[in-house]
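A.B. asks: could you work out the structure for the sequence below:
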Amino acid sequence: MTTRYAALLRGINVGGHRKVPMAELRSLLEQLGHSDVASYLQSGNVVFSSPSDDEQELAAGLERAIERAFGFRVDTLVRSGAYLRAVAEDCPFPAAELEAKQLHLTYFSEPVGADRLAAIDAPAYLPEEFRLGDRALYLYAPDGLGRSKLAEALARPSLFKGIVATTRNWNTVVKLVELTRD
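C.D. replies: Reported below is the predicted structural model:
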């Protein structure tokens, strides 16, 4: 039996840096023995099927393969379709009523406690808001991520030191759920 996964690569193909062509990435996943490989957009979203049930080892294997093939390390999270669906369904904001640019999801490599965010004066950023989920952070930014002061505050490296974090807009969240349906 195989499981459907999404690999979320952090910080590739942004501003012409750390280029990873999607065709080569798909080929790399196939060389690793994965099947039904497909990429979504150019920003590091690839779905695949694997008999493995170890998300951390799948991510580590892909990170090693990318470094060998492209000469640089890329932090990678691998999440099952079931996880992606559960996190999307648990969204505390009315996703169906919002524009996709207003809602973002940051996936974390491990659970994040509220204590890490205690220094954020959340009321000072209203109407922007965030909520923690299962290895995830939901961000409502009514004017979009590029204008969000809260997103800027949440991006401070000290907040999530030692944790891999990668953010996707809600359109991508929904598309990855669709692409990973068994």
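A.B. asks: only C-alpha atoms for contact and neighbour calcs from this point on.
C.D. replies: Fine.
A.B. asks: before we move on, which element is residue 88 in?
C.D. replies: Per DSSP states H and E: residue 88 is located in helix 81-89.
A.B. asks: what packs against that helix?
C.D. replies: strand 3-9, helix 170-179 (3 or more CA pairs under 8 Å, 6 or more residues apart in numbering; DSSP states H and E).
A.B. asks: which of the residues in the first one are buried?
C.D. replies: Just to be clear, that refers to strand 3-9. Buried residues in strand 3-9, counted by 16 or more other CA atoms under 10 Å: 3, 4, 5, 6, 7, 8, 9.
A.B. asks: quick one more, to check against the first:
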Amino acid sequence: MPVYIALLRAVNVGGTGALPMAELKAICGQLGFTDVKTYIQSGNVLFRSNEKEKAVEEKLDEALGKKMGKRPGVMVRTSKELDAIVANAPFPDAKPNFLLVYFLPEKPPADALDKMVAPDGEEAKLATREIYVHYPNGSGRSKLKLPALKPGTSRNLNTVRKLADMAAEMEDKD
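C.D. replies: The predicted structure follows:
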């Protein structure tokens, strides 16, 4: 049974979208997902399902919308996709916590970086359904403007690596 990683948008960030991870786990169980595991309080959940990726994404987003009053936005990736995201991370000299992966609901347009304003030397690179952004001074005070990031959710490379490792452990149990 495939292992999926769901990344929730705007959950437990700055006091908005509060969702205890125990509740997220319970919702996933109610949807029929199995081997449910969460990682840190920012809306990362791994599970198994026989359903297709898009169906899983839609079901989880809809269920969370009912719980939270508004759909948060859910980006789902397979274990293989997460491995590739880690393996293909650009900016090899970047500190992993200064390299964010923005997970998007669909492939970004080829011109997605054309409107980027990067006053602090930020760099970005398009991927399949992701945009990698290196923040040389960290993302906290960055004034980066990149409209293509808006529908997505980000995780730093350390978190993405940990999620990939957790998914690989789950895959190994097959």
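A.B. asks: TM between them?
C.D. replies: TM-score of the superposed chains, computed with TM-score structural alignment, normalised by the length of structure 2, equals 0.89; 169 aligned residues with a CA RMSD of 1.8 Å.
A.B. asks: residue 97 of structure 1 is nearest to which of the helices and strands packed on helix 81-89 of structure 1?
C.D. replies: Residue 97 of structure 1 lies closest to helix 170-179 among those, at 11.7 Å (CA to CA).
A.B. asks: after superposition, how close is that closest one to structure 2?
C.D. replies: In the superposition with structure 2, the average deviation recorded for helix 170-179 of structure 1 is 0.9 Å (mean CA distance after the TM-score superposition for structure 1).
A.B. asks: which residue range of structure 2 does that helix align onto?
C.D. replies: Using TM-score structural alignment, helix 170-179 of structure 1 lines up with residues 157-166 of structure 2.
A.B. asks: so what touches that stretch?
C.D. replies: With contact meaning CA atoms under 8 Å, 6 or more residues apart in numbering, stretch 157-166 of structure 2 is reached by 5, 39, 46, 79, 82-83, 86, 96-101.
A.B. asks: on that earlier part again, so can I have CSV of the helices and strands packed on helix 81-89 of structure 1 showing distance to residue 62 of structure 1?
C.D. replies: Below are the helices and strands packed on helix 81-89 of structure 1 laid out as CSV (distance: least, CA to CA, whole Å):
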stretch, distance to residue 62 of structure 1
strand 3-9, 9
helix 170-179, 18
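A.B. asks: can you check which of these gets nearest to residue 111 of structure 1?
C.D. replies: Using CA to CA, the nearest of the helices and strands packed on helix 81-89 of structure 1 to residue 111 of structure 1 is strand 3-9, at 16.6 Å.
A.B. asks: how many neighbours does the residue nearest to residue 122 of structure 2 when sequence neighbours are not counted have?
C.D. replies: Closest residue to residue 122 of structure 2 apart from its sequence neighbours, by CA to CA, 6 or more residues apart in numbering: residue 135 at 4.9 Å. Counted with other CA atoms under 10 Å, residues neighbouring residue 135 of structure 2 total 23.
A.B. asks: for the aligned partner of residue 135 of structure 2 in structure 1, give its distance to residue 58 of structure 1.
C.D. replies: Counting by TM-score structural alignment, residue 135 of structure 2 lines up with residue 141 in structure 1. Note on residue 141 of structure 1: its distance to residue 58 of structure 1, by CA to CA, to the nearest Å, is 32 Å.
A.B. asks: before we move on, which element is the closest residue to residue 4 of structure 1 other than its chain neighbours in?
C.D. replies: Leaving aside its chain neighbours, residue 4 of structure 1 sits nearest to residue 49 (4.4 Å; criterion: CA to CA, 6+ apart). Counting by DSSP H and E, the element that carries residue 49 of structure 1 is strand 45-50.
A.B. asks: residues in structure 2 aligned with that strand?
C.D. replies: Using TM-score structural alignment, strand 45-50 of structure 1 pairs with 44-49 in structure 2.
A.B. asks: which residues touch the matching stretch?
C.D. replies: For stretch 44-49 of structure 2, the external contacting residues (CA under 8 Å, 6+ apart) are 1-8, 24-25, 28, 32-39, 56, 163, 167.
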